[in-house]
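> show me the folded form of this:
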Amino acid sequence: MTNKELGIVDCLCPNVILVDAYQRYKEVAEQTDAHVFVVFTEQGELMGLVTERQAALFPNRIFADLLLRRQPPPVDNSVPILSTLNRMEQDSVNHLMVVDGKGQYVGIVSRLSIITALVERERDLRKDLEHLLLDYRRELENRRIATAVFEATSEGIMVTDAKQRIQLVNRAFSKTTGWAVKEAIGQTPHILHSGKHDEAFYKQMWDCLQETGAWEGEIWNRRKSGDIYPEWLHINAIRNDQGEVRYYAGVLSDATHHQEMRARLHHLAYHDALTGLPNRQLFLDRLTQAVAQARRDGDSLALLFIDLDGFKEVNYTLGHLVGDKLLCQIANLLQSAVRENDTVARLGGDEFTVITQTGTDQTGVITIAEKLLSTLTHQFNIDGHELFVSASIGISRFPEDGDSPEVLLMEADNAMYQAKAIGRGRYHFYSASGHNRFVEKVQMSARLRQALAEKEITIAWQPQVDMATGSVVGMDALARWSPDGKAVSPDLFITLAEQTGLINQLGEQVLQIAAGQAAAILAEYPRAGTPLSFAINLSPFQVNSAGKDRDTDNLADTMLGILTQHGLPTNVVELELTETAVTSHREGISDIFQTLGDAGIQIAVDDFGTGCSNLATIKQLPVHKLKLDRSLVMDLCDDPTDREIATAVITMARALNLKVVAEGVETEEQAAILRTMGCDIAQGYLYSRPLPMTELRSWLAKQAD
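Model prediction:
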């Protein structure tokens, strides 16, 4: 302690009068809180203590006199605090000098300093105690949490000592194994042994535990009831500070539901989620095995590729939920129509396959194909909708058509497209010639896509003539494509565009060209009275896709935007659609026609008389013309039936206040008959073949002359 801490004012000489010391004390008392003086000789020898009270009571004494008569002996600094307090009681003093073992002065101790030290020590002890209590409470709470987690966890826990005697288990252990806590304590894990593992298995487990301190894996154990079950077990060795094993802690979980989940995931990985049939992956695996077995046994097999006809229309009109239910019913019918050892698979969408071992009998394959087609010729009642579907089946055989699964699948797929080409609801065996045609079709599709990108499509105009006056009243725009200088039939490439989804792009490109050229014709060849009309074909697929997506405004806006772009008046534009497209009941299609009609565009029904007409629907739409199909015009001179049909169409058109245009007029005799019937307009080679723009200009110039 410092002198100030001891209450010492100063070190004084022994000859100082107390009154002077006391006076000095009073001068500094307010600032130093001094209560005692330490007295040394001039040589620095310690003489003793003089208190404030002594200085006040004996003002005329000198320090030396007081010290010699009233000085208590000093206390050794090694004496305990309580002994020092006892000395102060015995000597009736409040202060004692403190010396070291050699008798050298080291300081002063007072009752106040001792009490202060004790209070501070008690305060420190109290703080330490509070920290200990807080740590204890935390540890106690952690133990409670650990105990709660130990009991609440869904995994079983078993703790054994180093000799594998069970010391502790939780409720999940009892629930999983059937052994109650009291029954398990003191036992060894041997009570769980199933007998399904040999000694080598357990040796490997314990070797791993000794080397790494942990083991994890699947193990078969036995419940108390005797049931054997799979268990996922994780064991950890718990060591003391010396590295010795004190406990083994095992965490176990019943893997039965995990195995069920794995089986479920395995099934989903190899089976179609909707129908439950084998999916593409499992199908390819089974096809590979079937080919290998047939090759090994010198046998044959057949692969049938099934594609539903018209299924997309079900999805478009009734929604995917109805379509999914239909697929499930079809999957069940296909499975019931084949033998037990045959494989029915769903590749995706509305495509199914059948793998069948047929020996060398082609008749057997035909029987299966016909049975499948017959099975699907079935009325399906789904959510109140009566649905009818058919299928096209392509067939490839091993080893005749191919010797690998990939080749067989490709060939069956090609054969299926050949079946669709000759008429839906049929089967077709793979043939090299058909494959070549399919390859040509694929190549042509790619070439058509490129032609659209590079704007290679052109149009030709075929004039339409008023049959009463012989004057030109309109032009019919016909798409043309001539890759490498060789013309491709419009029926071929337009159908191809419809099948490959390119029809919207093709239709928009034709409309762009036709609108630009029609505007130029109007500017170059003005005429008094009624202007020329310009007929532009619109594919049913364009209309159906817009009706399906209910994007009617987009289709109409696109067409009107193109006409505006080229400055072509809408009242000279005539859109030609087949009667099937016009009379379709798809939601949204009527809105398309109405929007275009309100804009002034006229609608002509193309190929009229070849389909199933719906006059009530035609009457409600902005239809202005009916086009008599060329198949009816061709045999007018020789076929009375065609004449009767043509007469009926023209009569009906007049009743509906519609004009009739006859297509394919090639002879004067045909034209005379049509005039007699009252036909309004004709087009055909009798008047002009379809002309490109350069030739059309010359032709129109001659007509003007």
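> can we go C-alpha only for contacts and neighbour counts from here?
OK.
> and the helix or strand containing His267, what does it pack onto?
Using DSSP states H and E, His267 sits within helix 256-270. Here helix 256-270 touches strand 228-239, helix 280-297, going by 3 or more Cα pairs under 8 Å, 6 or more residues apart in numbering; DSSP states H and E.
> that one versus helix 280-297: what angle between them?
Orientation check (axes from the mean of the first three to the mean of the last three Cα atoms, to 10 degrees): helix 256-270 against helix 280-297 gives 80 degrees.
> next, the angle strand 228-239 makes with helix 256-270.
Going by the same axes, to 10 degrees, helix 256-270 makes 110 degrees with strand 228-239.
> confirm Val665 sits in a helix?
No. Assigned with DSSP: H, G, I helix; E, B strand; the rest coil, Val665 falls outside any helix and is coil.
> Ala477 in helix, strand or coil?
Using three-state DSSP, the structure places Ala477 in strand.
> can you verify my assumption that it contacts Leu538?
No. Between Ala477 and Leu538 there is no contact under Cα atoms under 8 Å: 10.7 Å.
> so the two - more neighbours on which side?
Taking other Cα atoms under 10 Å, Ala477 and Leu538 do not tie; Ala477 has more neighbours (27 against 21).
> for the more buried one, which non-adjacent residue is spatially closest?
Closest residue to Ala477 apart from its sequence neighbours, by Cα to Cα, 6 or more residues apart in numbering: Trp461 at 4.8 Å.
> and Cys679, by the same measure?
Nearest non-adjacent residue to Cys679, counting by Cα to Cα, 6+ apart: Val660, 5.7 Å away.
> correct me, but the one you found touches Lys625?
Yes. Val660 lies in contact with Lys625 (Cα under 8 Å); the separation is 5.6 Å.
> who touches Val633 in this structure?
Asp642, Ala646, Ala662, Glu663, Gly664, Val665, Gln670 (Cα atoms under 8 Å, 6 or more residues apart in numbering).
> list the contacts for Glu351?
Contacts of Glu351 by Cα under 8 Å, 6+ apart are Phe305, Ile306, Asp307, Leu308.
> most neighbours among those, please name it.
Neighbour count (other Cα under 10 Å) singles out Phe305 as the most crowded of the contacts of Glu351, with 32 neighbours.
> and that residue, which helix or strand is it part of?
strand 301-309.
> give the buried residues for the helix or strand just after that strand.
Past strand 301-309, further along toward the C-terminus, the next helix or strand under DSSP H and E is helix 311-318. Going by neighbour count (16 or more other Cα atoms under 10 Å), the buried part of helix 311-318 is Phe311, Val314, Asn315, Tyr316.
> which strands and helices sit next to the following helix or strand past helix 311-318?
Next helix or strand after helix 311-318 toward the C-terminus (DSSP H and E): helix 320-337. Applying 3+ Cα pairs under 8 Å, 6+ apart, one finds that helix 320-337 contacts helix 311-318, helix 362-376, strand 379-382.
> ok, and what's touching the last one?
The set of residues external to strand 379-382 that reach it, using Cα under 8 Å, 6+ apart, is Val322, Lys325, Leu326, Glu386, Leu387, Phe388, Val389.
> compare with the first, here's sequence two:
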Amino acid sequence: MNAFLAYHDSLTELPNRRMFERFLTQTLEKSKSSGQSFALVYLDMDRFKSINDSLGHAVGDQLLISIAKRLQEQIRETDLVARMGGDEFTVILPSIRDLNCATEVAKRIIEKFQEPFIIEQYELFITTSAGISIHPNDGEDSSTLMKNADSALYRAKELGKNNYQIYTASMNIQTYKLFNEWGLVPPDEFLPISEETGLIIPLGQWVKQTVCQQNKKWQQSGLRPIPILINVSAKEFLSRVIIHDIQQALSDSELDPQYLEIEITEGSLLENADSVMTILHILSKLGIKISLDDFGTGYSSLSYLKRFKRTINILKIDKSFIQDLHRDNDDNVIIQTIIQLAQHMNMSVVAEGVETAEQLHILKRLKCDLVQGYLFSKPIPAAQFASLLEKGTLVPLMNENEQEQYPYENKRSYFRVDLHFPLLASMTVIEINEKNIELGKTDIKSHAQ
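Next up is the predicted model:
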């Protein structure tokens, strides 16, 4: 039973991602030795999220089970259909004569999905989109074949869903052209559309490359090195190319991994726990820190925190909790508990959405490690951010009343002097824990505020 669960999805009992990867590797080896082609079909259910959100997860789960059965009915015994996570499935078609064999399977699947699914008292209509890549024409390795099948899937979504597309090299060019045409769109509108259309994977690749290159440029210009955090969606995080994309971005930019952080949501932990754990361990070995975003808004299971505590470095408290922070508010106890729990698990804690001096004051009292929010700065372009890095510090943007109500508290043992100009000096450490030491001297530069 344990062996079965290791290689099969617990809900649909289809082969899982691990089994898929093993079968894909074996099919690649056989194809190279025999000279026969094989096809990879990437499937995504159109508007599944709407059904899941409106009718509930129980109905959604039953629908996924029915989808799995319907897919299995359309393939040969020698083929493999696997659930990759969420509403995504893949089909491997070994030893095909030509491209038509793959397109016929895709057609059968799409046509079969025109029939309704009967789940409890509901008659549900759902369609599917498919992307096809062929070995060896569209890739010589697993990663390339998956990436190209995903590009074809995105094209199918772009053309109105409920169809299949065969990968062509021009698809990658069309994808990046769209990035430039969309312009500035709010994240809460842009990201769901990107996930629904399949654009999220190539978009994420572009973001990783751009962020790593920009951070390296700042370092090369002499600015203080800092880590930059990238948001990664559940779909992107569970994609086969995520590790390759991150390594490629770091390699191309020559950025040290300690200056890149990856942010995931609670939902990502629940999609496919085994795959998530594997990816987290790999990222941790690369020296990349992981941040868990919007904590408290989703499932917030303590068992998940315990399981992933060695791979998650930062816990971010959702802004919905921070907005309710007030003096003598009983809700503050919840925040304090989250902070203490995370710190006990050796995680740093970040409070999101800090906008008032009162919130900052309470969070300091609760010993929160870090804060982020409009109290310090709104999102700004890279050039302005470089100026902030050069300055070195951020001062809370408080009005006069807030400054009087929450004055700066100097908790240092020695008086602090704010310098108007940089000061160059020589320093040596002569004593640590009442023990005399000799370390020599070093030059230090104190930056002006």
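> re earlier: and the helix holding His267 of structure 1, which residues are buried?
Within helix 256-270 of structure 1, the residues scored as buried using 16+ other Cα under 10 Å are His267, Tyr270.
> who wins for neighbours among the contacts of strand 379-382 of structure 1?
Leu326 (20 neighbours).
> for it, give me its contacts.
Phe380, Ile382.
> against Asn332 of structure 1, how distant is it?
Distance, Leu326 of structure 1 to Asn332 of structure 1, by Cα to Cα, to the nearest Å: 10 Å.
> so the top helix by length along structure 1 matches what in structure 2?
If you go by DSSP state H, structure 1 has its longest helix at helix 111-152. With TM-score structural alignment applied, helix 111-152 of structure 1 matches no range in structure 2.
> also stretch 82-97 of structure 1?
Per TM-score structural alignment, stretch 82-97 of structure 1 has no counterpart in structure 2.
> as a markdown table, the buried residues of helix 311-318 of structure 1 with distance to Ala415 of structure 1 would be great.
Below are the buried residues of helix 311-318 of structure 1 laid out as a markdown table (distance: Cα to Cα, whole Å):
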| residue | distance to Ala415 of structure 1 |
| --- | --- |
| Phe311 | 19 |
| Val314 | 24 |
| Asn315 | 25 |
| Tyr316 | 26 |
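> and the longest helix of structure 1, what does it pack onto?
By 3+ Cα pairs under 8 Å, 6+ apart, helix 111-152 of structure 1 packs against helix 81-91, helix 171-177.
> let's see it at 10 Å
Using 3 or more Cα pairs under 10 Å, 6 or more residues apart in numbering; DSSP states H and E, the elements in contact with helix 111-152 of structure 1 are helix 81-91, strand 95-99, strand 156-161, helix 171-177.
> and the longest one, which residues are buried?
I take that to be helix 81-91 of structure 1. Buried, per 16+ other Cα under 10 Å, within helix 81-91 of structure 1: Ile81, Thr84, Leu85, Arg87, Met88.
> for those, which one is nearest Gln620 of structure 1?
Distance ranking of the buried residues of helix 81-91 of structure 1 against Gln620 of structure 1, using Cα to Cα, places Ile81 first at 119.2 Å.
> need the contact list for the nearest residue to that closest one once chain neighbours are set aside.
Excluding its sequence neighbours, the residue lying closest to Ile81 of structure 1 (Cα to Cα, 6+ apart) is Ile114, at 7.0 Å. By Cα atoms under 10 Å, 6 or more residues apart in numbering, the contact list for Ile114 of structure 1 reads Ile81, Leu82, Thr84, Leu85, Glu120.
> what does Asp294 of structure 2 align to in structure 1?
When structure 1 is aligned by TM-score structural alignment, Asp294 of structure 2 is paired with Asp607.
> need the contact list for that match.
Contacts of Asp607 of structure 1 by Cα under 10 Å, 6+ apart are 576-580, 626-632, 662-663.
> please report how far the residue nearest to it when sequence neighbours are not counted lies from Ala146 of structure 1.
Spatial nearest neighbour of Asp607 of structure 1, chain neighbours left out: Asp629 (4.3 Å); criterion: Cα to Cα, 6+ apart. Going from Asp629 of structure 1 to Ala146 of structure 1 by Cα to Cα gives 89 Å.
> so where do the helices sit in the stretch 101-250 of structure 2?
Here the stretch 101-250 of structure 2 has its helices, by DSSP state H, counting those that start in this stretch, at 142-158, 170-182, 187-197, 200-220, 234-237, 242-253.
> so which bit of structure 1 is the fourth one matched to?
Applying TM-score structural alignment, one finds that helix 200-220 of structure 2 aligns to the residue range 503-523 of structure 1.
> just stretch 371-379 of structure 2 next, same as before
Going by TM-score structural alignment, stretch 371-379 of structure 2 sits over residues 682-690 in structure 1.
> buried residues in the matching stretch?
Under 16+ other Cα under 10 Å, the buried positions of stretch 682-690 of structure 1 are Ala682, Gln683, Gly684, Tyr687, Ser688, Pro690.
> pretty sure Tyr22 of structure 1 belongs to a helix, no?
Yes. Judged by three-state DSSP, Tyr22 of structure 1 forms part of a helix.
> nearest residue to it other than its sequence neighbours?
Ala55 (5.4 Å).
> number of nearby residues for that neighbour?
Ala55 of structure 1, neighbours per other Cα under 10 Å, totals 24.
> I'd say it and Val36 touch.
Yes. Using Cα atoms under 10 Å, Ala55 of structure 1 makes contact with Val36 at a distance of 9.4 Å.
> okay, and the common contacts of the two?
Tyr25.
> quick one: which of the helices and strands packed on helix 256-270 of structure 1 is nearest Met416 of structure 1?
helix 280-297 (17.4 Å).
> so the closest one matches what in structure 2?
Going by TM-score structural alignment: helix 280-297 of structure 1 matches no residues.
> ok, the nearest residue to Asn315 of structure 1 once chain neighbours are set aside to Thr570 of structure 1 distance?
Using Cα to Cα, 6+ apart and skipping residues adjacent in sequence, the residue nearest Asn315 of structure 1 is Gly323, 5.4 Å away. Distance, Gly323 of structure 1 to Thr570 of structure 1, using Cα to Cα: 40 Å.
> repeat that for Val472 of structure 1.
Val472 of structure 1 is 19 Å from Thr570 of structure 1, by Cα to Cα.
> neighbour-wise, which of those two wins?
Taking Val472 of structure 1 and Thr570 together and counting by other Cα under 10 Å, Val472 has the greater number of neighbours (21 against 18).
> ok, that one - contacts?
If you count contacts by Cα under 10 Å, 6+ apart, then Val472 of structure 1 has 463-466, 531-533, 681-683, 687, 700, 703-704 around it.
> right, I'll leave it there.
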